[in-house]
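*Asks:* task: produce atomic coordinates for the following.
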Amino acid sequence: MQDIAYCPALFLSAMASGQGKTTVTAALARYHRRQGRRVVVFKTGPDYLDPQILALASNAPVEPLDLWMAGDAFCREQLYRAALEADLILIEGAMGLHDGTPSSADLAVAFDIPVACVINARGMAQTVAAIGLGLARYRPEMTFHGLVANALGSERHRQLIEDSLPNDVQLLAAMPREEHLALPSRHLGLVQPGEQDDPDNLSLEARLDAAADLLEGQKLTELPPAVAFKPQNIDTPPQALSGQRIGVAEDAAFSFIYAANTRLLEAMGAELCRFSPLHDATLPDNLDALWLPGGYPELHAAALGTNHGMCKAIRDLDARGLPILAECGGMLYLQQTLTDQHGTCHPMAGVLPGHGEMRTKRGCQGMQSAPLPEGEIRGHAHHHSRSHDTLAPIAHGRRASHPAPGEAIFRRGRLTASYLHLFFPSNPEAIAALLGAEETTRSLEQAVRGPHVR
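*Replies:* Predicted coordinates for the structure are as follows:
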């Protein structure tokens, strides 16, 4: 394996959330893909929805990069592997450039990747230059590549902004105000690609192509400088799940799945058996464990609750004492009822006590780790619901940057449930103990460790 891989790379951030950075990143990925280049896109921070859009735009899987949740070594190895095969690496940031600890700027500085910032210029002109200048100079050690002015009303609007910029801050692109190209969103973020093809609107593919067309001839489409990426050899995970068949719920209701999680399970020897709680009448045969990830069960509550065969199959598996991990939407599904956004109460699988209710305004998000008996696993919370009349929690999540207790963690036998979404590579041994056979769990619990990849 070579020591250094070189690849053009660009970090696309913004002055704040809601500036259009996903649209710009997707448009740029689609533009270069149409030029015949292999584009690899990463998304900063915990996110299941933006990566689905970016994967469609680039025609390649999109991985998370986060210095706290995944760790420096994981991020370094992912970037290195991408550089070995890509013609261009794009990274979409989270929130504003300097928001959070660690921030998007921290990640860009750590790997010396030039940054382009998107600013929604609606309602301002020369002030865009002032904001851009502040973003460019706030972290002198960060390489600032330039600005993308979004939602412009006219050519004159663009000219006012460009004329106000200092010579060393370039305007990379000016995106006109095109409301019909905006990506639709709802309570947890962007609408998933498979749900966006409204016959009264442009298809998602057509939106991506139209957005890419708007970049034609602009500086943003020029390949950025090549960045040197060094390898980080991560320990081979233990083969602690060899021969285990793990059922993984995956459909429109349960889609919040990091590819890094499934890769790790397979690397530890597990056979993954995907199934649909929405459409399948029962579970796959001969399962040894079950993983119910998050998603949008509230949008499909009626269908989930009336699929009595699947609900019974999960109750039977739980009664046999097999390991079950239920994250966020998976936990809501296992409870007794779920009240959707319209106030309709639906019966759920009834494996756990508890009643879930969607909330229209308040939610919870942020980085947390789960202090489980098997070991501490890093992850995050992101939900707009609450649960009541549940089991007594065995622990609460530990927030990354706040002393208040995080999400409740429930345990009954081998069933573990919480609002937390876990990032499995942060502690492979703990995941193996959580989902493995009892003898695996006993042996691994003798060597409980902290996060594995730091």
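*Asks:* contacts and neighbour counts: CA atoms only from here.
*Replies:* OK.
*Asks:* can you give me the helices in the stretch 51-200 of the chain?
*Replies:* Using DSSP state H, counting those that start in this stretch, the helices of the stretch 51-200 of the chain run over 72-85, 104-110, 126-137, 155-164.
*Asks:* helices or strands up against the third one?
*Replies:* Looking back up the chat, that one is helix 126-137. Helix 126-137 is packed against strand 115-120, strand 144-152, helix 155-164, with contacts defined by 3 or more Cα pairs under 8 Å, 6 or more residues apart in numbering; DSSP states H and E.
*Asks:* can I get the helices of the stretch 51-200 of the chain in CSV including distance to residue 176 and mean neighbour count?
*Replies:* Converted to CSV, the helices of the stretch 51-200 of the chain look like this (distance: least, Cα to Cα, whole Å; neighbours: other Cα atoms under 10 Å):
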stretch, distance to residue 176, mean neighbour count
helix 72-85, 32, 19
helix 104-110, 26, 22
helix 126-137, 15, 19
helix 155-164, 9, 16
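*Asks:* nearest to residue 253, out of those?
*Replies:* helix 72-85 (28.4 Å; Cα to Cα).
*Asks:* tell me the contacts of the residue most central in space within the chain?
*Replies:* When Cα atoms, centre = their mean is applied to the chain, the residue found nearest the centroid is residue 47 (2.1 Å). By Cα atoms under 8 Å, 6 or more residues apart in numbering, the residues touching residue 47 are residue 64.
*Asks:* cool, residue 39 as well?
*Replies:* 29, 32, 33, 58, 60, 86, 87, 88, 89, 90.
*Asks:* off-centre distance for stretch 101-113?
*Replies:* Distance of stretch 101-113 from the chain centroid (Cα atoms, centre = their mean, to the nearest Å) equals 17 Å.
*Asks:* and if you look at stretch 412-432?
*Replies:* Distance, centroid of stretch 412-432 to centroid of chain: 17 Å (Cα atoms, centre = their mean).
*Asks:* which positions in that stretch come out as buried?
*Replies:* Using 16 or more other Cα atoms under 10 Å as the test for burial, stretch 412-432 gives 414-432.
*Asks:* just those: which are in strands?
*Replies:* 415, 416, 417, 418, 421, 422 (DSSP state E).
*Asks:* tell me the contacts of the last one?
*Replies:* Contacts of residue 422 were listed using Cα under 8 Å, 6+ apart, and they are 327, 369, 370, 377, 378, 379, 380.
*Asks:* double-check residue 193 against residue 204; I have them as touching.
*Replies:* Yes - between residue 193 and residue 204 a contact is recorded at 6.9 Å, counting by Cα atoms under 8 Å.
*Asks:* the structure of the following sequence is requested for comparison with the preceding one:
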Amino acid sequence: MAGAVQCPALFVAAPASGQGKTTVTAALARLHTRLGRRVRVFKCGPDFLDPQIHAVASGAPVHNVDLGMCGETDIAWRLHAAARECDLILVEGVMGLYDGAPSGADIARRFGIPVMAVIDARAMAQTFGAVAYGLAHYLPGLPFAGVLANHVGSARHAEMLRASLPEGMRWFGAVMRDADAALPERHLGLMQADEITDLGERLDLLADHLQATGAAELPPAVEFPSVSAPAVPPLLGGKHIAIARDAAYGFIYPANVDTLLALGAELAFFSPLAGETLPARCDAVWLPGGYPELHGERLAANTRFWASLRAHVAAGRPVLAECGGLMSLLETVVDKAGAAHGFGGLLPGRAVMQKRLAALGMQQVDLPQGRITGHTFHYSKTETPLAPWLHAQRPEGGEGEAIYRCGSITASYVHFWFPSNPLVAAGLFGG
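*Replies:* Purely as a prediction, here's the structure:
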């Protein structure tokens, strides 16, 4: 086990969602990568979309860090491993700096990572300084580094913002408004990285804006104590797992893939959206979440895939279907426009897209092999005569999402975090 290592690190936070944390983090990653530095980015919370952007910006996998879902030890060994191999660690916060229990601020404090607050300054002047002061002093012991003004209108505007800061607070600079550099969004957040055809150009434009602020300077080094990665037994040795991965099924944590590999599984990715079917050798299937409702016609038309999946289930082989994967196994999915699409029909019922968010929050599930954590975030509601096999629980108490078990199928709106219990993850795939 290697000893403690030091690495420059910065925690990118904000007073609320929508301030520009993701664009600034991605721009920083792109800027330092262009300078020849090895950058590793982490994302607070259970987000799938922001990490895809950061992976393109940094050229490296992006892992989630959340004290509730992942746990302190998981975060500690991932940060230590990253610090051993890179020149800069960036951690993007979630929502506002102090939102949630635990919050992004709790992570910054626990690991001693200096916080740079990104504040959208479009509709403020001197109040900018008051917001910055509040962020810096609300929680004692927070390693607050300074502020960056985003969406600034002019050089004069930037100067007013800078002058409003309390004495001694670092000014990281101002990023001017630029609609051409904005990252496109839809109902669950940013669009997936593969769907943004000019993502590289947008990231370079964002990096150019940041370079003008002096952001090319590395932040101070942080010491990351030595923590070993957990030992994982090869419970899935010799198992071949097929994983759907495309624009319809893109919500996959890289850490989940790493866990399956550590368990000894052989993985094969395929695209139902591209007309592909299950691989010839397939002991288990994972249908992750995503946007199947946006691709109803094309998915419904891939009859070879649905036939191969039905044959797989008829043979008693495991299927794990999460969120969009659950929707896909139902008979019908009704999209936001009200159009109904015939899907897998392996489970009775239908999923209907709602105008508002249907569920959001952390989940924990007690399965026969033990407890596994995860989260839920969806705009659809499922109507099914199936009785739940069991229910997830909310960490703060109360009943969570239904977990369905139908033959060899395990289906739920919960997105599981496999590293929280590799033994449970193995069991979901027949290990």
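*Asks:* give me the TM-score for this pair.
*Replies:* Once superposed, chain against chain, the TM-score is 0.98 (TM-score structural alignment, normalised by the length of the second structure); 431 aligned residues with a Cα RMSD of 1.2 Å.
*Asks:* can you redo the helices of the stretch 51-200 of the first structure as TSV with distance to residue 232 of the first structure?
*Replies:* Converted to TSV, the helices of the stretch 51-200 of the first structure look like this (distance: least, Cα to Cα, whole Å):
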stretch	distance to residue 232 of the first structure
helix 72-85	5
helix 104-110	14
helix 126-137	30
helix 155-164	41
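*Asks:* residue 242 of the first structure is nearest to which of those?
*Replies:* That would be helix 72-85 among the helices of the stretch 51-200 of the first structure, by Cα to Cα, at 23.1 Å.
*Asks:* show me which positions of stretch 357-371 of the first structure end up buried.
*Replies:* Applying 16+ other Cα under 10 Å to stretch 357-371 of the first structure flags 357, 358, 359, 365, 366, 367, 368, 369, 370, 371 as buried.
*Asks:* again with stretch 227-247 of the first structure
*Replies:* Neighbour-count burial for stretch 227-247 of the first structure, counted by 16+ other Cα under 10 Å, picks out 227-232, 237, 240-241, 244-247.
*Asks:* one more: stretch 294-305 of the first structure?
*Replies:* For stretch 294-305 of the first structure, using 16+ other Cα under 10 Å, the buried residues are 294, 295, 296, 297, 298, 301, 302, 303, 304, 305.
*Asks:* tell me which of these fall in helices.
*Replies:* Secondary structure assignment by DSSP state H places 301, 302, 303, 304, 305 of these in helices.
*Asks:* quick one: what's aligned to the first one in the second structure?
*Replies:* I take that to be residue 301 of the first structure. Counting by TM-score structural alignment, residue 301 of the first structure lines up with residue 296 in the second structure.
*Asks:* wait, its match touches residue 337, no?
*Replies:* No - the pair residue 296 of the second structure / residue 337 is not scored as a contact, 11.6 Å apart, by Cα under 8 Å.
*Asks:* quick one on the thing from earlier: quick check: the match of residue 301 of the first structure vs residue 194 of the second structure, distance?
*Replies:* 19 Å (Cα to Cα, to the nearest Å).
*Asks:* who's more crowded, residue 193 and residue 204 of the first structure?
*Replies:* residue 204 (23 against 19; other Cα atoms under 10 Å).
*Asks:* residue 201 of the second structure: neighbouring residues, count only.
*Replies:* A total of 12 residues lie near residue 201 of the second structure under the criterion other Cα under 10 Å.
*Asks:* so which helix or strand takes in it?
*Replies:* Using DSSP states H and E, residue 201 of the second structure sits within helix 199-211.
*Asks:* can you check which part of the first structure that helix sits on?
*Replies:* Under TM-score structural alignment, the match for helix 199-211 of the second structure in the first structure covers residues 204-216.
*Asks:* buried residues in the matching stretch?
*Replies:* Under 16+ other Cα under 10 Å, the buried positions of stretch 204-216 of the first structure are 204, 205, 207, 208, 209, 210, 211, 212, 214, 215.
*Asks:* for the third one, give me its contacts.
*Replies:* Looking back up the chat, that one is residue 207 of the first structure. So residue 207 of the first structure contacts residue 181 (Cα under 8 Å, 6+ apart).
*Asks:* for the last one, same thing?
*Replies:* Counting by Cα under 8 Å, 6+ apart, residue 215 of the first structure touches 27, 28, 31, 173, 175, 221.
*Asks:* among the residues you listed, which ones are buried?
*Replies:* Buried by 16+ other Cα under 10 Å: 27, 28, 31, 173, 175, 221, out of those.
*Asks:* show me which pair in those residues is furthest apart.
*Replies:* 31 and 175 (14.1 Å).
*Asks:* from residue 19 of the second structure, how far out is the residue lying closest to residue 162 of the second structure once chain neighbours are set aside?
*Replies:* Closest residue to residue 162 of the second structure in three dimensions, ignoring its sequence neighbours and counting by Cα to Cα, 6 or more residues apart in numbering: residue 171, at 6.6 Å. Using Cα to Cα, residue 171 of the second structure is found at 17 Å from residue 19 of the second structure.
*Asks:* more neighbours, these two?
*Replies:* residue 19 (22 against 17).
*Asks:* let me see the contact set for that one.
*Replies:* 118, 119, 120, 150.
*Asks:* switch to 6 Å and redo it
*Replies:* Counting by Cα atoms under 6 Å, 6 or more residues apart in numbering, residue 19 of the second structure makes contact with 119, 120.
*Asks:* does it sit in a helix or strand, and which one?
*Replies:* Using DSSP H and E, no helix or strand contains residue 19 of the second structure.
*Asks:* what of the one 10 residues further on?
*Replies:* Secondary-structure assignment from DSSP H and E places residue 29 of the second structure in helix 21-34.
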